[in-house]
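Asker: please find the sequence and the predicted model below.
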Amino acid sequence: MEIFGTLLPLILMFAIFYFLLIRPQQKKQKAIREMHNSLQRGDKIVTIGGLHGTIDSVDEDVMVILVNDNRKLTFDRAAVREVVNPD
């Protein structure tokens, strides 16, 4: 019975750690993964470097972004921070 009393605080600490830190991070990563998978031509985006542009084409890992004066830049798909399409 002493072992149970000793392990209970450790188990509670792990449960609190999981629900406050690990689980929210997993949800955030899943949302980012879904956003990257749903990118399509014409989406207005912001990259992790702060570049604003419109997607011209999307491949499996690479996309071409149209920026000022129809200049085309190539980025990794993972470089997208957010989609800013007006709804």
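Answerer: Thanks, I have it.

Asker: from here on, contacts and neighbour counts on C-alpha atoms
Answerer: Fine.

Asker: need the contact list for the closest residue to Q40 other than its chain neighbours.
Answerer: Closest residue in space to Q40, ignoring its immediate chain neighbours: V58 at 6.5 Å, by C-alpha to C-alpha, 6 or more residues apart in numbering. V58 is in contact with L39, Q40, R41, V64, R77, counting by C-alpha atoms under 8 Å, 6 or more residues apart in numbering.

Asker: tell me which element the third one falls in.
Answerer: Under the criterion DSSP states H and E, no helix or strand holds R41.

Asker: put this next to the previous one:
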Amino acid sequence: MEAFGQFIPLILIFAIMYFLLIRPQQKRLKDHKAMVESLRRGDQVVTQGGLIGKVSKVKDGDEVEVELNEGVKVRVVKSTIAQVLNKTEPAEG
């Protein structure tokens, strides 16, 4: 019984770490994955490098084409998109 009492603080520390660090990080990753999967043509996005542009083409795989200015298009890996500023409405039909 004495040995179990020594493990209680360790168990409490793990529980606190789980609820304060691990669980919120998993939620953030899940939200980011959902955001990246829902990218559509016309969405205004910010990349992790700080570039702001409009999605001109969603390619197969893990790439999107982002138009930074008229005639300036770059290929970006989907996972490097940090934020979606303006969401386009889905086409109804």
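Answerer: Structure's in. What do you need? Computed from a predicted model, the values in this text were never measured in an experiment.

Asker: hang on, the earlier thing: which of the contacts of V58 of structure 1 does structure 2 keep?
Answerer: Here is what carries over to structure 2 from those, by both residues aligned by TM-score structural alignment, their matches' C-alpha atoms under 8 Å: L39, Q40, R41, V64.

Asker: closest one of these to I11 of structure 1?
Answerer: Closest to I11 of structure 1 out of those is L39 (40.9 Å), distances taken as C-alpha to C-alpha.

Asker: helix/strand/coil for that closest one?
Answerer: Taken by DSSP: H, G, I helix; E, B strand; the rest coil, the conformation at L39 of structure 1 corresponds to coil.

Asker: gap between the closest residue to it other than its chain neighbours and G5 of structure 1?
Answerer: Of all residues not flanking L39 of structure 1 in the chain, V58 sits nearest, at 7.5 Å (C-alpha to C-alpha, 6+ apart). Separation of V58 of structure 1 from G5 of structure 1 (C-alpha to C-alpha, to the nearest Å) stands at 56 Å.
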